[in-house]
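Student: this one's sequence-less:
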């Protein structure tokens, strides 16, 4: 599925989200603050006897605010921004959640106490404006910025500085109307008369109304053209943002979109209990993929560089190998020269002699004018021998280079399916292989510490059998060679880079076997394919040759299943 290019998290959706967050979080107390990713903050608020994870994202692509249940991993050392947030907001009480007009700006108002015990009023503002998105903590008493997740100086924006100590200035207001406060509708009627086409009407509605993304303006234009008075249709449309039915919609061109309630034109709609749960489902894979690419940028660069180097090397080796196919020509010429040595004279550049290997057909042979007749013959024998000796070397080098390419293609596919925490294992593996400089180098050497490898992901089959899936080479090797019982079942995509999968059963059902094969296909380079071949055998038939790279094994006694990878089945099997 492709993400819709329409603006889903517009001001109107923000209106609905404000209501959801206010009803859930008001009067709650801040218990934790973490910054798992550079542009995202998680504020844990204890409200209604539950710990609620409030996600504030200033990501340029996925800017949003919501409650989330998706687990995250904190960096080992908190950022300066995190420390400042903790200093001012730890233990603070959330008084209110307010929206700036109908814009994509939410202000979380807190009361707290400073180091002297005096009560303070703080505003944590999130501005969700694509690349200008930001998270800003403001002292409400003096209107000064305490800190921002992205610092913006005068060289970038002369209108408003977003720096510690600067006076906070709201984003510039546009000359548009807040649709939730609109009471007269003559202008709407005039627009409908002037622009009867829905698409053109939607464009002009966006120009005059605040907080309308493209999808919302199109939906409003469709509502206005329904039977009844435009004013009543307008009010009915925006009333639905106050009683949302969170919707994930399948659109034309294989795109998906989220809305506060079902919009016209969707092919299929799926409803969710809350807006936050809708966003968790919509953004989980997309935001995670973006985070992986952001955090794994160095790893991705190393892998691409190694693939390019080895693919270039392989082309050169195969070109050299092609030249060895002409080796016999040099031997034949050497033998013919030796046979007719008495016809050769020093200083000759070429000679034409009968080729007794081809019915005495005349064969033209180049000679070196600097060599004697016998030396010319020996020169051809030496070139023949050199090429023959090269065959063994080239075959070995081609095999090693192809293995390197397979290895890095495997690493590449592992990064694509990785969760942020899996990158630690991949980085360590590349460091151990000397493909990536050890990040500890240059520092004072500490006592050697064994790298802790993350555990494989656990799934439960429909009949209750545990299935383990390694996400990278280190996890795969530990899972297959150390964790699994020799009698358990091992699965892997056939001749395709992917995860090692272990069924923790000596005699799994056919259904469990099929589900495990689906996991193996999904967590492989063939995730988007169909009829993916998956081999399975008992762990006792797996062997790791000496000196091979992490995760590399050979196996026999295998059988093969063909499966179509299914994301919905994977989510269903997740523990």
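Tutor: Arrived safely. The shown structure was predicted, so the numbers you read here are calculated from the model rather than taken from an experiment.
Student: Please make it C-alpha for all contacts and neighbour counts, starting now.
Tutor: Will do.
Student: which stretch of helix or strand covers residue 410?
Tutor: Using DSSP states H and E, residue 410 sits in helix 373-417.
Student: now the helix or strand following that helix and helix 373-417, what's the angle there?
Tutor: Using DSSP H and E, the helix or strand that follows helix 373-417 towards the C-terminus is helix 422-432. Interaxial angle of helix 422-432 relative to helix 373-417 (axes from the mean of the first three to the mean of the last three Cα atoms, to 10 degrees): 160 degrees.
Student: Identify each buried residue in the helix or strand just after helix 422-432, please.
Tutor: Where DSSP H and E defines the elements, the next helix or strand beyond helix 422-432 is strand 457-460. Within strand 457-460, the residues that count as buried by 16 or more other Cα atoms under 10 Å are 459, 460.
Student: do stretch 318-326 as well
Tutor: 321, 324.
Student: what comes into contact with it?
Tutor: The contact list for stretch 318-326 (Cα atoms under 8 Å, 6 or more residues apart in numbering) reads 387, 388, 390, 391, 394, 398.
Student: Wait, the fifth one touches residue 317, no?
Tutor: It stands for residue 394. Yes: with contact defined as Cα atoms under 8 Å, residue 394 and residue 317 form a contacting pair (6.4 Å).
Student: And here is the other one:
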């Protein structure tokens, strides 16, 4: 699902009709999806979704259904700032997948920023001082030192990817010359140009060469330039042509603000929001196991919420070294100066160990000695917390990593047995109270033969455990997408040197279903020998640590 710069630019033009609209209500559709009920001569619903697989923005004439009864911190902030507010302006940074909505309301002016960037998507509410009021995904410095989306922190927009160029004024001859000759040209276009998604890149190549998978050698430079000019023209004219792309079975496979010549059939839509809605409805309709999948998704979301709350509580309780030492020093100072402190004082200022004045808060109902004993008790408790809480936090983080893997397993599940396997894994982990049913046979890992080499691909956490620790030899190659949940992939080497083309093919399988980092079209995949992979101590099935890896960047293999 590719919501790119052109898609949002088309939507941005449609949203002009909502300027001046008053926000009647703020609804929580999912934990990462909100709906704003807008009224200006007619009622419309603005939907903003930050889900990794379905991130998008759209307008809807139909009432948005409330999906969650429990409010999130962002929902509470949005209701406080946006109820009764008017939509004053909508901005889209050039070549970015971002829409910024400016509101003026009873609490003052604020900005709701929708960052539509696949798994990096977020919804951020920013106050009049430019600081974050709250976000759908609170990102701390432990996850991203450059961009922190925590309340009170200054909002920093996503960085512009290095080495990428705006699609206007490009040296097309140089780009085609430098593009890898053995890969389709559309990969080079989406990988080197700002605002160009895989869908747009394939459309450019289709219009230039008649084949979306054409290599650089089959494409004429002038034809590429003409196709780009043609597709970007509505940015200046506003003459958008929203279309829904259909396959041979009439199922939606793409949407765009232009006619999709790359698809077997392209159907004109009244607006881009309708195209997005039809695409999403089509995805739900072809999923025969949607109800079972939603049940497990709900369970995963509930567990994730509990884990995030627990981690937030630990972070709040975790004392700093300075706080701990301050308690000890304050207790020692009260003991040293207890005879100089008058009874009933609420605070006292005494010289500290460096001769600097130190103000110490007291309980006026206690004697100086009892206040000192209270401080020493708090000091001992803080020391215990500093020793015990990091271990608890590490366990919760490991649980979150495993839950992310199960969420990825569920997204990739193609059969009821695979969906049930994820549910049973939740039960086994103690996150669901229902007794585990008799396991439904899922089958074994996927086996692929490429250039004479056997490649094994785990399809869920338990299969990852199997391919890595039961099927692989120490000298086999092990691959996994870097820093994200995904399949474990094994290349059976037979003790031989493996060609890089085989490694890249296996890496593309490992990256299947993963979103590329913001500003890139390729996914980083780590490669190491199986002998360097170890089970994570006390971890869940498929959770590992590894070393001596090298990282390659590949385009994910298409879903099978």
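Tutor: Great, that's in hand. Everything quoted here is computed from the prediction, not taken from an experiment.
Student: Quantify their similarity with the TM-score.
Tutor: Laid over one another, the chains give 0.48 as their TM-score (TM-score structural alignment, normalised by the length of the second structure), with 300 aligned residues with a Cα RMSD of 3.3 Å.
Student: Provide a PyMOL selection command restricted to the buried entries of the contacts of stretch 318-326 of the first structure.
Tutor: To isolate the buried subset of the contacts of stretch 318-326 of the first structure in PyMOL, counting by 16+ other Cα under 10 Å, use the following:
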select buried, resi 387+388+391+394+398
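Student: need the contacts of stretch 318-326 of the first structure in TSV with distance to residue 571 of the first structure, can you?
Tutor: Listed next are the contacts of stretch 318-326 of the first structure as TSV, based on distance: Cα to Cα, whole Å:
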residue	distance to residue 571 of the first structure
387	56
388	56
390	52
391	50
394	47
398	41
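Student: out of the contacts of stretch 318-326 of the first structure, who's nearest residue 224 of the first structure?
Tutor: Using Cα to Cα, residue 398 comes nearest to residue 224 of the first structure of those, at 67.6 Å.
Student: And that closest one, how far from residue 119 of the first structure?
Tutor: As for residue 398 of the first structure, its distance to residue 119 of the first structure is 72 Å (criterion: Cα to Cα, to the nearest Å).
Student: swap in residue 84 of the first structure?
Tutor: Taking Cα to Cα, one finds residue 84 of the first structure at 17 Å from residue 119 of the first structure.
Student: cool, residue 22 of the first structure as well?
Tutor: The gap separating residue 22 of the first structure from residue 119 of the first structure is 22 Å, by Cα to Cα.
Student: more crowded one of these two?
Tutor: residue 22 (17 against 11; other Cα atoms under 10 Å).
Student: Residue 94 is in contact with the more buried one, correct?
Tutor: No: with contacts counted by Cα under 8 Å, residue 22 of the first structure stays clear of residue 94, the gap being 9.1 Å.
Student: quick check, residue 375 of the second structure in a helix?
Tutor: Yes: Residue 375 of the second structure sits within a helix when classified using DSSP: H, G, I helix; E, B strand; the rest coil.
Student: can I assume it is in contact with residue 325?
Tutor: No: in this structure residue 375 of the second structure lies outside contact range of residue 325 using Cα under 8 Å: 10.8 Å.
Student: For those two, work out which one has more neighbours and name it.
Tutor: Higher neighbour count among residue 375 of the second structure and residue 325: residue 375, with 21 against 14, using other Cα under 10 Å.
Student: Next up, the contacts around the more buried one.
Tutor: By Cα under 8 Å, 6+ apart, the contact set of residue 375 of the second structure is 327, 328, 330, 331.
Student: need these in a markdown table with neighbour count and secondary structure, can you?
Tutor: Shown next, in a markdown table, are the contacts of residue 375 of the second structure (neighbours: other Cα atoms under 10 Å; DSSP: H, G, I helix; E, B strand; the rest coil):
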| residue | neighbour count | secondary structure |
| --- | --- | --- |
| 327 | 21 | helix |
| 328 | 17 | helix |
| 330 | 22 | helix |
| 331 | 24 | helix |
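Student: can you list these in a markdown table and add distance to residue 226 of the second structure?
Tutor: Shown next, in a markdown table, are the contacts of residue 375 of the second structure (distance: Cα to Cα, whole Å):
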| residue | distance to residue 226 of the second structure |
| --- | --- |
| 327 | 71 |
| 328 | 73 |
| 330 | 74 |
| 331 | 77 |
